[in-house]
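[1] below are the sequence and a predicted model; questions follow.
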Amino acid sequence: MTTPSRDPASVLPDSASQYCPVHAPSDHPPVTRPRVGVLLANLGTPDGTDYWSMRRYLNEFLSDKRVVDYPSWKWQPLLQLIILTRRPFKSGEAYRGIWNQERNESPLLTITREQTRKVAESLKALYGDRVMVDFCMRYGNPSTESVLRRMQAAGCDRILFFPLYPQYASPTTATANDQAFRTLMKLKWQPAIRTVPAYFEEPTYLDALAASVREAYDAAESRPEVLVASYHGVPKRFLMEGDPYHCQCQKTTRLLRERLGWKESEVQTAFQSQFGPEEWVGPQTVDHVAALARQGKKHIAVVSPAFSSDCVETLEEINEEIKESFLHAGGERFTYVPCLNARGDHVAALTAIIRRELSGWC
């Protein structure tokens, strides 16, 4: 498996000096001065759009018990013999439509690297070289384990692990944390680690989200009649079993609407990316936008508050499939509001959260 090339500007330079510990004998070898690490974690990306790259990525993703929690004896034969025989072709086609050809990588990787670079610059201005910033992916490369090991080798004895998901969900936040803890289980000398909680209620995050919507509306030829906040779906069973994701998504929409000062009918919630036979939380975005068109709505906008970076679920699914559903049902104009990505106000929001969570360490 090939590892995507890394932009050296994406992390702070490893300039921690070597020193000899206090009270060490004169012949004690120098060691790396302790530092604090900040590790941003995103969902993941295939290394390429070809069949085998897609199959490796989908196998890792769909074998995760946090994502599909059916018994292995039932799920794995279906996954290995049927789904992974066909799905890589369809997924590869979707990725090819949005692929960053210049860097030969997915937009998610490009954007996460840029977010990391800007957060690193902000933290360097505050803490100098005492804080090292990097990023990892739950699935694919750069892997969580490889980056955690690199940070530890660079002297990070305390690491803040930051899953870039505003709302907590078992298939996103929890599995990212799981992977970090699995790495710690392999280390003889574990760094201390903190995890960043869900941040959908953070005022700075909501301000950035509302600003992105206003900017999209200002740039549109006409004002959209409805803003649909589309979140990645989960089985309804997860909600019944205690996962707070659905409730946090509903609250995010309400807080965004209050920030915007709009009527309840002008900002609505829907969920995308359903698969499998069981019931999922709804309404489903692809059906909901078609229903809006049939109700006479000619212009709608869609925003994705659960995604910190644009990816295949936003650039391909929303801006192509869901858009097509709305237009086919009689809609006339469709406005996609980009994810917050590496916007300055988003980076400022992430930096503010990191500063708070580093309390006592820096």
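    Great, that's in hand.

[2] from now on I want contacts and neighbour counts done on CA atoms only, so please keep to that.
    Fine.

[3] contact partners for Val147?
    With contact set as CA atoms under 8 Å, 6 or more residues apart in numbering, Val147 has these partners: 134-136.

[4] now do the SS call for Asp64.
    coil (DSSP: H, G, I helix; E, B strand; the rest coil).

[5] sorry, back to before: closest one of the contacts of Val147 to Asn42?
    Closest to Asn42 out of the contacts of Val147 is Cys136 (6.5 Å), distances taken as CA to CA.

[6] quick one: the helices in the stretch 51-200 of the chain?
    Taking DSSP state H, counting those that start in this stretch, the helices of the stretch 51-200 of the chain run over residues 51-62, 72-78, 84-96, 107-127, 144-153, 175-186.

[7] any idea how far the closest residue to Asn42 other than its chain neighbours lies from Arg86?
    Spatial nearest neighbour of Asn42, chain neighbours left out: Met137 (5.0 Å); criterion: CA to CA, 6 or more residues apart in numbering. Met137 sits 24 Å away from Arg86, going by CA to CA, to the nearest Å.

[8] these two: who's more crowded?
    For Met137 versus Arg86, neighbours defined as other CA atoms under 10 Å are more numerous around Met137 (23 against 13).

[9] hmm, the more buried one is touching Ser143, no?
    Yes. Between Met137 and Ser143 there is a contact at 5.3 Å, judged by CA atoms under 8 Å.

[10] helix/strand/coil for Ala306?
    coil.

[11] dropping in the other structure now:
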Amino acid sequence: MTPPDHPPIPAPKIGVLLINLGTPDDADPKAVRRYLAEFLSDRRVVEIPPLLWQPILRGIILRTRPRKSAHAYAQVWRDDGSPLAAITRLQAIALSERFREDGVIVDHAMRYGNPAIGDRLRAMKAQGCERILLAPLYPQYCAATTATANDAAFATLAGMRWQPAIRTLPPYYDAPAYIAALAESIAVGLAALDFDPERLLVSFHGMPQRTLALGDPYHCHCQKTARLLGTALGREVTITFQSRFGRAKWLEPATDRMLAELARNGTRRLAIVAPGFSVDCLETLEELAIRGKETFLAAGGERFAYLPCLNAEPGGVAMLENLLRRELAGWMTPP
């Protein structure tokens, strides 16, 4: 009896999978509804028992929110798609070039939407990646971001007969390379303005207050990033938290409220940056750069500037390369 034919086994390779949050496939209500259904059904994101939450999600939120969110996405949508997806793809391309001589395959995936984590992991395994570094692009650890990205990867691994070896990128909220890249990017952005901001706001994505009480280190990580960033810049920064959702108490102070309060109390010139986002997205380009500006000016402010994320700029890519090489130590063949 002859043994069955098997496809050839590729030569062993190392892979890096960049993971970001996700985005709708298009800026229309149908695509947004599909995306929100997946995102808001994640037990890591909404920690309300499904029996209580799903009727609210399906009966109210998914009937009303998609149209409003689609309008917001349409204001920032690019020719090459969602800013978050497009820029994450550019990061992966840039890092692929930097790791080309090392023989490391760099790919990217989204926790919600496309390209899906499971699909890209299986594709990397088919390419011969027997060792894969999962790299959630969240500097500050949070169960609703870092942990759920890893959960999705581990769920895929659970269905694999031949699993690759796996490492995960730790949070890098206080990594010297991260703080230095942020400080340089912000300093360049501030120098390019035609006004001198009286305040520099450092806005992070908000989380429910209860996550802090439950032991999530996110709030502490944000505070340390802001403190280190202020020291590196040699100026005072004001930390805030954006993107509240629902009726629960969220981390404070809230970005939108702080913008209005500062303007009402006499601040006329302000700049804002969002260091917790690895790339610009809906929450930075629409919520901060558009609505944040409107809030500040309407309350009496005069000059407002949003400073972009590190994105796929050389400094940001070099920072990611630094972190990835650190985590790949021992896997990559030394020169």
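    Noted; the coordinates are in hand. Predicted model only: the values in this text are computed from it and were never measured.

[12] superposing both, give me the TM-score.
    TM-score for the superposed pair, counting by TM-score structural alignment, normalised by the length of the second structure: 0.96. Supporting figures: 329 aligned residues with a CA RMSD of 1.3 Å.

[13] make TSV out of the helices of the stretch 51-200 of the first structure and add distance to Lys236 of the first structure.
    Formatted as TSV, these follow (distance: least, CA to CA, whole Å):
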stretch	distance to Lys236 of the first structure
helix 51-62	18
helix 72-78	19
helix 84-96	24
helix 107-127	27
helix 144-153	29
helix 175-186	19
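
[14] most tightly surrounded among those helices?
    helix 107-127 (a mean of 20; mean count of other CA atoms under 10 Å).

[15] what do we get in the first structure for Arg63 of the second structure?
    Correspondence of Arg63 of the second structure to the first structure, assessed by TM-score structural alignment: Thr85.

[16] what does Gln91 of the second structure give?
    Mapped onto the first structure by TM-score structural alignment, Gln91 of the second structure lines up with Gln115.

[17] repeat for Thr146 of the second structure
    In the first structure, the residue matched to Thr146 of the second structure (TM-score structural alignment) is Thr173.

[18] which ones are touching the nearest residue to Ser82 of the second structure once chain neighbours are set aside?
    Residue nearest to Ser82 of the second structure in three dimensions, not counting chain neighbours: Thr23, with 6.8 Å by CA to CA, 6+ apart. Residues near Thr23 of the second structure by CA under 8 Å, 6+ apart: 35, 82, 84-85, 110, 112-114.

[19] over to Asp28 of the second structure?
    Residues in contact with Asp28 of the second structure (CA under 8 Å, 6+ apart) are 66-67, 70-71, 74.

[20] what does Glu60 of the first structure give?
    139-140 are the contacts of Glu60 of the first structure under CA under 8 Å, 6+ apart.

[21] from Leu43 of the first structure, how far off is it?
    Taking CA to CA, one finds Glu60 of the first structure at 12 Å from Leu43 of the first structure.

[22] any shared contact partners between these two?
    With CA under 8 Å, 6+ apart, Glu60 of the first structure and Leu43 have common neighbours Tyr139.

[23] tell me the residue in the first structure aligned with Ala74 of the second structure.
    Taking TM-score structural alignment for the superposition, Ala74 of the second structure sits opposite Arg96 in the first structure.

[24] contacts only, for its match.
    Counted by CA under 8 Å, 6+ apart, Arg96 of the first structure has contacts Thr49.

[25] distance of it from Arg257 of the first structure?
    To Arg257 of the first structure, Arg96 of the first structure is 35 Å away according to CA to CA.

[26] cool, Asp157 of the first structure as well?
    42 Å.

[27] any idea how many residues pack against the alignment partner in the second structure of Leu164 of the first structure?
    Counting by TM-score structural alignment, Leu164 of the first structure corresponds to Leu137 in the second structure. Neighbours of Leu137 of the second structure under the rule other CA under 10 Å: 25.

[28] do I have it right that Leu137 of the second structure meets Val16?
    No. Leu137 of the second structure is beyond contact range of Val16, at 11.9 Å (criterion: CA under 8 Å).

[29] how about Met132 of the first structure: what's its closest non-neighbour residue?
    Gly37 is the one closest to Met132 of the first structure (CA to CA, 6+ apart), at 4.8 Å.

[30] helix, strand or coil for the one you found?
    At Gly37 of the first structure the chain is in strand, as set by three-state DSSP.

[31] what's the end-to-end length of stretch 322-339 of the first structure?
    16 Å.

[32] what range in the second structure matches it?
    Alignment of stretch 322-339 of the first structure against the second structure: residues 292-309, by TM-score structural alignment.

[33] hey, where'd the strands end up in the first structure?
    For the first structure, strands defined by DSSP state E occupy the ranges 18-19, 31-32, 35-45, 131-140, 156-163, 192-195, 226-232, 267-272, 299-303, 333-337.

[34] for the closest residue in space to Arg65 of the second structure that isn't next to it in sequence, what are its contacts?
    Distance criterion CA to CA, 6+ apart; nearest residue to Arg65 of the second structure, sequence neighbours excluded, is Arg33 at 7.9 Å. By CA under 8 Å, 6+ apart, Arg33 of the second structure lies in contact with 62, 65-66.

[35] hmm, Tyr205 and Ala349 of the first structure touching each other?
    Yes. Using CA under 8 Å, Ala349 of the first structure makes contact with Tyr205 at a distance of 5.5 Å.

[36] looking at these two, which is more packed in?
    Under the neighbour definition other CA under 10 Å, Ala349 of the first structure and Tyr205 were set side by side, and Tyr205 has more, 24 against 20.

[37] so what does the more buried one match up with in the second structure?
    Using TM-score structural alignment, Tyr205 of the first structure sits opposite Tyr178 in the second structure.

[38] pretty sure that match sits against Tyr172.
    Yes. Between Tyr178 of the second structure and Tyr172 there is a contact at 7.0 Å, judged by CA under 8 Å.

[39] ok, now how distant is the residue nearest to the spatial centre of the second structure from Leu137 of the second structure?
    The second structure has Phe277 as the residue nearest its centroid, 4.6 Å off, counting by CA atoms, centre = their mean. Going from Phe277 of the second structure to Leu137 of the second structure by CA to CA gives 8 Å.

[40] and what of Pro171 of the second structure?
    9 Å.

[41] check Arg120 of the second structure too.
    For Arg120 of the second structure, the distance to Leu137 of the second structure - CA to CA - is 16 Å.

[42] one step back: tell me the one of the contacts of Thr23 of the second structure nearest Ala165 of the second structure?
    Nearest to Ala165 of the second structure among the contacts of Thr23 of the second structure, with distances taken as CA to CA, is Met110, at 20.6 Å.
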